[in-house]
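Student: Sequence and computational prediction follow.
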Amino acid sequence: MDVLPFVGQRDHRLDPKDRVVIPAAFANAIRDHHGGRLYLVPSADVPCIEAYPARTYEQEASQQVPSRFAGDQRGRRLFFHNAEPVDLKGPGRITIPERLRRYFPQGIVRIAGMNTYLELWDPDAWEKHLGDASSCLPLPDSGSGHEPRAE
């Protein structure tokens, strides 16, 4: 059975025990298809944490050379040396390891789908690095039926 891609985004607050709730649709897929395990890896490109479901991470590991690093030994070291396995607990919570908490100074985590994995962002860092991305999207033409609805 194919796993649906991880898409969309949600903000969740870290609780007093440094846990964050993974959105239900994501958590269910991680439980059902990946044994409830994620690998948290600091991104090599942007200030976020990449959260790989177990099977996805294991596929990257079995290749020995993650395709995104194209033979870069430093990138492989970052990917493998910094990985932190975490398991979903209760209603889809994970504990953010102490050394990764600095990514979320306000205690808010934006969880964003990236097809086969998730990204965990501080909302301010997200806005700084990706806030302009929506300006690249085309505006709907009048009469296209895709105009925003008045609420």
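Tutor: Now that the structure is in, tell me what you want to look at. Numbering: from 1, shown residues only.

Student: Please make it C-alpha for all contacts and neighbour counts, starting now.
Tutor: OK.

Student: quick one: residue 130 is in a helix?
Tutor: Yes. Secondary structure of residue 130, determined by DSSP: H, G, I helix; E, B strand; the rest coil: located in a helix.

Student: Could you count how many residues lie near it?
Tutor: 11 (other Cα atoms under 10 Å).

Student: do residue 78 as well
Tutor: Around residue 78 there are 14 residues (other Cα under 10 Å).

Student: Doesn't it lie inside a strand?
Tutor: No. Per three-state DSSP, residue 78 lies outside any strand segment and is helix.

Student: OK, contacts around residue 110?
Tutor: 9, 10, 11, 12, 119, 120, 121, 122, 123 (Cα atoms under 8 Å, 6 or more residues apart in numbering).

Student: put this beside the first:
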Amino acid sequence: MFKLDDVKAALLRWRAARRREAATPPDEAGRSEARLQVQVLARRRGGAGPSPRQVDDEIARQIAEAEKRGDLRGAEGYGKPLTEDDGWQQTPDEVRMPFKMLKSAGIVPHEVELIRERAALRQRLAAATTEAETRAAQQALAQVELTLALRMESLRR
């Protein structure tokens, strides 16, 4: 389980690197310090860019530096485990991150909207007084349930 301080530390490192890169004036060749570091790593490796291992090592180095400086201690939730959202374990692995991003952005996934619409249609069906209202609510409910079943099945695959 990730801890909030791990995630925030990585974010703070990334932001600090971006600020340093933006604050660093380009050298005579028009490249920033960060780009030069990437090119040096690429030359050592003999390829176009750093390997994933080199990137991971650089991130770990920057995290360690931030921890030594104490930059991470002021982060909200530092040292506390991340709280799991409701339904996190029930959500399929392949859609957890997209759904988490949607939730963080305040956007409801389409499947959740369909579930809410289904509940509203069931209430409308229960409150229907005429046969025409009942038939219309049943048709709409059947359509929403079919759409929801298809969407949920596609998520399971």
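Tutor: Nice, thanks for sending it over. Not measured: the values here are computed from a predicted model.

Student: Kindly provide the TM-score of these chains.
Tutor: The TM-score (TM-score structural alignment, normalised by the length of the first structure) is 0.24; 70 aligned residues with a Cα RMSD of 5.4 Å.

Student: sorry, back to before: so which of the contacts of residue 110 of the first structure is the closest to residue 58 of the first structure?
Tutor: Nearest to residue 58 of the first structure, judged by Cα to Cα, of the contacts of residue 110 of the first structure is residue 119 at 17.4 Å.

Student: Correct me if wrong, but that closest one is in a helix.
Tutor: No. Residue 119 of the first structure is assigned strand when assessed by three-state DSSP, not a helix.

Student: That one: what's it in contact with?
Tutor: Residues in contact with residue 119 of the first structure (Cα under 8 Å, 6+ apart) are 48, 49, 50, 51, 110, 111, 112, 113.

Student: go again using 6 Å as the cut-off
Tutor: Residues in contact with residue 119 of the first structure (Cα atoms under 6 Å, 6 or more residues apart in numbering) are 49, 50, 51, 111, 112.

Student: Can I get the buried part of the residues you listed as one PyMOL selection?
Tutor: Entered in PyMOL, the line below selects the buried ones among the contacts of residue 119 of the first structure, by 16 or more other Cα atoms under 10 Å:
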select buried, resi 49+50+51+111+112
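
Student: Including distance to residue 129 of the first structure, could the contacts of residue 119 of the first structure go into TSV?
Tutor: Formatted as TSV, the contacts of residue 119 of the first structure follow (distance: Cα to Cα, whole Å):
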residue	distance to residue 129 of the first structure
49	14
50	15
51	18
111	15
112	14
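
Student: check which helix or strand covers residue 40 of the first structure.
Tutor: For residue 40 of the first structure, the element it lies in under DSSP states H and E is strand 37-42.

Student: Could you report the separation of residue 21 of the first structure from residue 120 of the first structure?
Tutor: Here residue 21 of the first structure is placed at a distance of 11 Å from residue 120 of the first structure (Cα to Cα, to the nearest Å).

Student: Those two: which is more packed in?
Tutor: A side-by-side neighbour count of residue 21 of the first structure and residue 120, using other Cα under 10 Å, places residue 120 first with 27 against 22.

Student: Doesn't residue 60 of the first structure belong to a helix?
Tutor: Yes. According to three-state DSSP, residue 60 of the first structure belongs to a helix.

Student: Burial check on residue 19 of the first structure, number of neighbours?
Tutor: By other Cα under 10 Å, neighbour count at residue 19 of the first structure equals 18.

Student: Please name the nearest non-neighbouring residue to it.
Tutor: Closest residue to residue 19 of the first structure apart from its sequence neighbours, by Cα to Cα, 6 or more residues apart in numbering: residue 95 at 4.1 Å.
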